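Novice: everything below, folded, please.
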Amino acid sequence: MVATAPFLARFRHPAQVVAAGFSFAIGIGTALLSLPIATAGGESAGWVTALFTAASAVCVTGLVVVDTDTHWSVFGEVVIAGLAQVGGLGIMTMATVFMLLVSGRLGLRARIATQAETKTLSMGDVRRLVLKLVVFSLVCEVITAAVLAGRFLIGYGESFGRALYLGGFHAVMAFNSAGFTLWPDSLIRFVADPWICLTIATAAIVGGLGFPVVFELARHWRHPRKWSVLTRVTVMVTVILLVVGTLVFLVTEWQNPKTLGALDDSDKLLAAFFTAVMPRSAGFNTLDISQMYPSSWLVTDLLMFIGGGSAGTAGGIKVTTFGMLAFIIWAELRGESRVNIGHRRLPEATQRQVITITVMGLMLVAFSTYVLLAMTPHGLDQVLFEVVSAFGTAGLSTGITASLGPAGHVLLTVLMFIGRIGPLTLGSALALNRRARHYELPEERVIVG
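Specialist: So this is what the prediction gives:
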């Protein structure tokens, strides 16, 4: 632990530590998955396959280029689950816990770095919050694992050991929004099983809300008037997206014989709800994505791009960003000089961050889509879906991931990395110095539109 301080001292901005931590975890994961013991056949996996899988796990995405159950050994699967756990909680959160356990104290630099990762609003609360975060995560995963293991044991005749392993593995993946499964068809075989679907969906929603929001809801769930702007926007946008997504998938896919068309009405509702939850970044699917209509792909693209809550396990630009962007647009349309949410005013610095994150995300998705279209023979619908899934760390795919080739896999790896740490975090990590202007230039009105 003595070496921690020199390592952190190399970086001048907290966001750099976060980026470096995720890079280090991906490197370790790549090395472990490259070992012969990590594959079922006892042969070393190619470095691109190991890198892509490690990045997909650390960035809690769930995109795969090989079948997880048949290609990787138990050791490899445990490594993948461990990487997803580390990626879900956050490198800085885990490092903070280790420092607390060993030294019992937390230095200022580490507190600042952890604050950048956990999105806490006060450095004084970092230590207490991180410990609460870890306990909360483990409790949620244990409960999810117990329900899933019981279902696999009783409902599907799995042995006790196998049921426990399946329950634990998928509990980690569900709560951390990772999306890896131990079946080649993801969760399609469980499309009509509410025990499996609702348990995994609930874990994904809770993990994707964001830990500050979950903790505040636990304290003031009976008193919405006491909710902060963060909690109000997160809950409101999350509910709207879940309801709208479910209705859209029901209407669009109702008569599609290859998706909802073959199910009973109650099963259709369950499958549509599950499909609306998963683009939050969870990555599981109970319907064959490749057989969905292009209109459903477009809706899924939008949901994946938005993602889940801030400081949670989900990716995307975040529901808070999307919600605040809507308030910014509404205020501009009404000609108001200030953006108000409830009884609070949104700071101008936050407004700039919202616009920056959204525009950077759109530009990155557009550029990556163009590059991938030039490199592969696939159509725009499929390529755009793949790119948005990687950027939003959603893990959903139309089935073309394995056929993109090494160059395409490296591109998606970069997208997953950027999507996990956030466009603004990466940008601030690269900007070593903040330049303060000591003067103001004359203002000039420019025609817009």
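Novice: from here on, just use CA atoms for contacts and neighbour counts.
Specialist: Will do.
Novice: what is the burial count for residue 448?
Specialist: 4 (other Cα atoms under 10 Å).
Novice: which SS class is it?
Specialist: coil (DSSP: H, G, I helix; E, B strand; the rest coil).
Novice: roughly how far out does the helix or strand harbouring residue 143 sit from the chain middle?
Specialist: In this structure, residue 143 is located in helix 126-155 according to DSSP states H and E. Relative to the mean C-alpha coordinate of its chain, helix 126-155 is positioned 18 Å out (Cα atoms, centre = their mean, to the nearest Å).
Novice: other SSEs contacting the next helix or strand after that helix?
Specialist: Going down the chain from helix 126-155, the next helix or strand is helix 160-175, by DSSP H and E. Other elements packing on helix 160-175 under the criterion 3 or more Cα pairs under 8 Å, 6 or more residues apart in numbering; DSSP states H and E are helix 74-89, helix 126-155, helix 194-209.
Novice: please give the structure of this sequence too, so both can be compared:
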Amino acid sequence: MHAILHPARAVTLSFLAVIVLGALLLMLPQARPGGAGAPLLVAFFTSVSAVCVTGLVTVDTGTYWSTFGQVIIMLLFQIGGFGMMTAATLLGLMVNRSARLRTRLMTQTETRSLGLGDVHSVARLVLYMTLACQSAIALVLTLRLGLGHGLAWRDAAWSGLFHAVSAFNNAGFSIHPDSLTRYAGDALILLPILLGFILGGIGFPVLHDLRMRLRDPRHWSLHTKLTLAGTLVLLLAGFVAVLLFEWGNPRTLGPLGAGEKILNSFFISAAARTSGFNTVDIAALTQETWALHYLLMFIGGGSASTAGGVKVATVAVLFLLVVAEARGHSDTEAFGRRVGASAQRQAVTVLVIGSILIVLGTLALLRMTDFPTDQIIFEVIAAFSTAGLSTGITAQLPVAGQLVLLLLMFFGRVGTITLATSLVMGERRMPYRYPEEHPIVG
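Specialist: From the prediction side, this is the model:
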């Protein structure tokens, strides 16, 4: 009898296998223009960043890697994004299937979650939606780059495809050394990319729910409502804050016109939640905008999406918990539904573990380097949340420091989902309960 591998462990091992394979391919002579294979650390760091759809790099993607190497990188973050979306969705179905039939039917009725049907059809649906969005974005970008920026059609098509796949997967990889700063004034370039990483970052369960019940918001699941409401609040609040903090900054939005300032402020707000693209120099942002990025990167995108972070729904549940406690309510409620106690415990656990990892990563890098604390915190949160934004110190970190970022990227991308799944699958009722007592809190 072979032992059955826990689904969460299977996902972790699968991602590790893809990372190792990607690193080996990037070490091939064909992966670099000069025919010399990339060093192990460079190849491994790039592979981890691509599979974990982070976007942090130690070398320039467009010049350091050949077309073959860039194709490998694109395939890695395609696998990383699509694989995580599929794995997270299928793991959610496995969680439901591990319960008794009555519990599964109750869960499906109350949450209007994905059905209990063939998991292969779920994977196909994710694939079709992914390819449809990426193809549409790639087409728009190709036409704009060819007609509006004078690129040869072959170069325009490759750039359009690479950035479209990178955008939808929230990977943040660009073949330009300045990311998207050269297109800061071009809405026809920024808006399709913006749409791509917002759709990819919402999460497949939400997209599935919208696809099935777009005209009937009353029957959207609580998860969909929390994710959409949280995403809207974060986008608008971030947009207003960036506009306020950067309007007169001569190194970022200052030289731009009013319309371009509005466009780039919204782009920066959305990109901070794990897309990894930037239209201005991140190192030139004000301290207030950096602090805003800490929060937005840490929260990230939707559950079962290509985005990272502790997830919007997690923070929404915690916010509702705080509101309920402040009002003296025994139940945590939203949109006419009661949030389950297990979901509240899982949200607290994910937040605490994520915070601990960030603190440990920050302390480790502060011990290893002499960089300012604010830059270290930015880099650590960007790695854990797979946001991929950088103040420019990643390549300057020592080997040990880059290894710390590697671990943070991997745990941030795989750990929170596998942790939540493990919590649900490991949930069981104890045959006894201890006497209740109330310690003093606060």
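Novice: TM-score of the superposition?
Specialist: Laid over one another, the chains give 0.92 as their TM-score (TM-score structural alignment, normalised by the length of the second structure), with 429 aligned residues with a Cα RMSD of 2.5 Å.
Novice: mean neighbour count added to the helices and strands packed on helix 160-175 of the first structure, as CSV?
Specialist: CSV is the format used below for these (neighbours: other Cα atoms under 10 Å):
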stretch, mean neighbour count
helix 74-89, 23
helix 126-155, 18
helix 194-209, 22
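Novice: can you tell which of these is closest to residue 374 of the first structure?
Specialist: helix 74-89 (31.1 Å; Cα to Cα).
Novice: would you map the strands across the second structure?
Specialist: With DSSP state E as the criterion, the second structure has strands at 333-334, 337-338.
Novice: deepest in the core, which of those strands is it.
Specialist: Mean neighbour count (mean count of other Cα atoms under 10 Å) peaks for strand 333-334 among those, with a mean of 16.
Novice: where does that strand end up in the first structure?
Specialist: Using TM-score structural alignment, the residues of the first structure aligned to strand 333-334 of the second structure are 340-341.
Novice: give me the contacts around the matching stretch.
Specialist: Outside stretch 340-341 of the first structure, the residues that touch it by Cα atoms under 8 Å, 6 or more residues apart in numbering are 229, 327, 331, 346.
Novice: average gap between it and the second structure?
Specialist: The superposed stretch 340-341 of the first structure is, by mean Cα distance after the TM-score superposition for the first structure, a mean 1.2 Å from where its aligned residues fall in the second structure.
Novice: quick one: the equivalent of residue 306 of the second structure over in the first structure from residue 305 of the first structure, how far?
Specialist: Taking TM-score structural alignment, the alignment pairs residue 306 of the second structure with residue 313 from the first structure. Distance, residue 313 of the first structure to residue 305 of the first structure, by Cα to Cα, to the nearest Å: 15 Å.
Novice: more neighbours: which of those two?
Specialist: residue 313 (35 against 32).
Novice: and the furthest pair within the contacts of stretch 340-341 of the first structure?
Specialist: Taking Cα to Cα, no two of these sit farther apart than 229 and 331, at 16.2 Å.
Novice: which of those two has more residues huddled nearby?
Specialist: Neighbours per residue, other Cα under 10 Å: of residue 229 of the first structure and residue 331, the larger number sits with residue 229, 19 against 15.
Novice: let me see the contact set for the equivalent of that one over in the second structure.
Specialist: By TM-score structural alignment, residue 229 of the first structure lines up with residue 222 in the second structure. Counting by Cα under 8 Å, 6+ apart, residue 222 of the second structure makes contact with 111, 334, 335, 337.
Novice: and which of those residues is nearest to residue 414 of the second structure?
Specialist: residue 111 (24.3 Å).
Novice: number of nearby residues for that closest one?
Specialist: Residue 111 of the second structure, neighbours per other Cα under 10 Å, totals 16.
Novice: that one and residue 219 touch, don't they?
Specialist: No: with contacts counted by Cα atoms under 8 Å, residue 111 of the second structure stays clear of residue 219, the gap being 9.4 Å.
Novice: quick one: residue 53 of the first structure from residue 361 of the first structure, how far?
Specialist: Taking Cα to Cα, one finds residue 53 of the first structure at 23 Å from residue 361 of the first structure.
Novice: one more: residue 374 of the first structure?
Specialist: 20 Å.
Novice: give me the more crowded residue out of residue 53 and residue 361 of the first structure.
Specialist: Counted by other Cα under 10 Å, residue 53 of the first structure and residue 361 do not tie: residue 53 has more neighbours, with 28 against 24.
Novice: quick check, nearest of the contacts of stretch 340-341 of the first structure to residue 196 of the first structure?
Specialist: Proximity of the contacts of stretch 340-341 of the first structure to residue 196 of the first structure (Cα to Cα) peaks at residue 229, which lies at 33.2 Å.
Novice: follow-up on the earlier one: mean deviation, the helix holding residue 143 of the first structure versus the second structure?
Specialist: Mean for helix 126-155 of the first structure is 0.7 Å (mean Cα distance after the TM-score superposition for the first structure).
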